[in-house]
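Engineer: quick one: sequence plus predicted model below, questions after.
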Amino acid sequence: MSVATSSGGTSPGSPESRRIVLLRHAKADWPQVSDHDRPLAERGRKDAPVAGRRLADTGIIFDLALCSTAARTRETWKLAVHELPDRPRTVYEERMYEASLGELIALVNEIPDEVNNVLLIGHNPGMHALADALSGDAEDGLLPRMSRSGFPTSAFAVIGLGGSWKSVEHGVGRLLDYWTPHD
């Protein structure tokens, strides 16, 4: 991946200078198609723009979005990105579909250090597992709330990280925000 950045903020390497946001796709339908080709349900088409507006409210300017190639993640991103003030470079990443926690961490480790803020649009159980694994610390009450909710569709977690993407591993981040559409 080769990505130029456009966001300001704190300098790379300072505590929590980077943000990784993990967005689970919106509610999908169950038609007679392969799992990879499942589209969004009506509720998902309503929730995805709401998630996009809430992402915009965080004030994070994303340098890069990595989106699973599944139909439901691409459709979620298409509806959410229109709510952001700036459209980040988007890479549709096949490896995110059905990715294990280890595979997701390996993918994060490949992000160029010029990227400060990245958004991953993916699936459970991977998004929840990654949010839980990276969050060694959290703002008050966020970890238990995330654990109780089970990371529903359209939910997202904002994790602050310091250091390079290559150094991302279990417990290195701080859960800064956690949002679900039906709180």
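Structural biologist: Sure thing, it's come through.
Engineer: CA only for contacts and neighbour counts going forward, please
Structural biologist: OK.
Engineer: helices along this structure, start to end?
Structural biologist: Along the chain, the segments classed as helices by DSSP state H run 42-57, 71-81, 101-109, 126-134, 142-149.
Engineer: this is the other structure I want to compare:
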Amino acid sequence: MSNKLLTIVRHAKSSWEHDVTDKERPLAKRGIKDANLISRYLFKNGVIIPETVFSSPANRALTTCKIFMENFNFPLNKIRIEDELYDFSGDSVIKFITSLNNNYDNVMIFGHNHAFTSISNIFGDKFIDNLPTSGVVMINFESDNWKNIEKGKTKLTLFPKQLKK
């Protein structure tokens, strides 16, 4: 039986300075710095690069995703944008995860709170009070079918403040 690995990344800190819709909100300078900090750390420390990557269509999530993928040397044209990841409750995200193609064993998704904190707690075995912006959670499932995933093992949690001295 093969395992499934899900990496959840909350978008980086966004800026509220612009008069735009929620979906169009850009990253703040700190968000860009944090996304680079986290993704470079993951890459430098040999954390597994995903086979496939999905992002919410929201500007702040997609920009975070592109920063990560540039630092992973992952082709930006392979990022798949999924409306279901523009979700704050988590219901659509759970549906999305459990309907993933079983050919994928290693998936990374970019999206939003409160959905991503609650999904980290539903599927992971380590309680997370709040997944911060640019926060990463990796969960390993002993399953060869996304439809059947249950409680997995939280392999990694990485938050920007852990890397800032």
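Structural biologist: The structure has been received and is ready for your questions. All values reported here derive from a predicted model rather than from experimental measurement.
Engineer: any chance of the helices of the first structure in CSV, with mean neighbour count and distance to residue 24 of the first structure too?
Structural biologist: Formatted as CSV, the entries for those read as follows, by neighbours: other Cα atoms under 10 Å; distance: least, Cα to Cα, whole Å:
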stretch, mean neighbour count, distance to residue 24 of the first structure
helix 42-57, 20, 10
helix 71-81, 22, 8
helix 101-109, 17, 13
helix 126-134, 21, 6
helix 142-149, 14, 13
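Engineer: output those as CSV; include the columns distance to residue 14 of the first structure.
Structural biologist: Listed next are the helices of the first structure as CSV, based on distance: least, Cα to Cα, whole Å:
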stretch, distance to residue 14 of the first structure
helix 42-57, 23
helix 71-81, 28
helix 101-109, 18
helix 126-134, 17
helix 142-149, 23
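Engineer: for residue 115 of the first structure, find the nearest of those helices.
Structural biologist: Distance to residue 115 of the first structure, taken as Cα to Cα, is lowest for helix 101-109 among the helices of the first structure, at 11.0 Å.
Engineer: now the closest one and helix 126-134, what's the angle there?
Structural biologist: Relative orientation of helix 101-109 of the first structure versus helix 126-134 (axes from the mean of the first three to the mean of the last three Cα atoms, to 10 degrees): 80 degrees.
Engineer: mean per-residue distance, helix 101-109 of the first structure versus the second structure.
Structural biologist: Average distance between helix 101-109 of the first structure and its aligned residues in the second structure, after superposition and using mean Cα distance after the TM-score superposition for the first structure, equals 1.2 Å.
Engineer: what's the matching range in the second structure for that helix?
Structural biologist: The aligned range for helix 101-109 of the first structure in the second structure is 90-98, by TM-score structural alignment.
Engineer: residue 20 of the first structure touches residue 160, doesn't it?
Structural biologist: Yes: using Cα atoms under 8 Å as the test, residue 20 of the first structure is close enough to residue 160 to be in contact (6.6 Å).
Engineer: against residue 174 of the first structure, how distant is the residue in the first structure sticking out farthest from the centre?
Structural biologist: Distance from the C-alpha centroid of the first structure peaks at residue 32, with 27.8 Å (Cα atoms, centre = their mean). Note on residue 32 of the first structure: its distance to residue 174 of the first structure, by Cα to Cα, to the nearest Å, is 40 Å.
Engineer: all set now, cheers.
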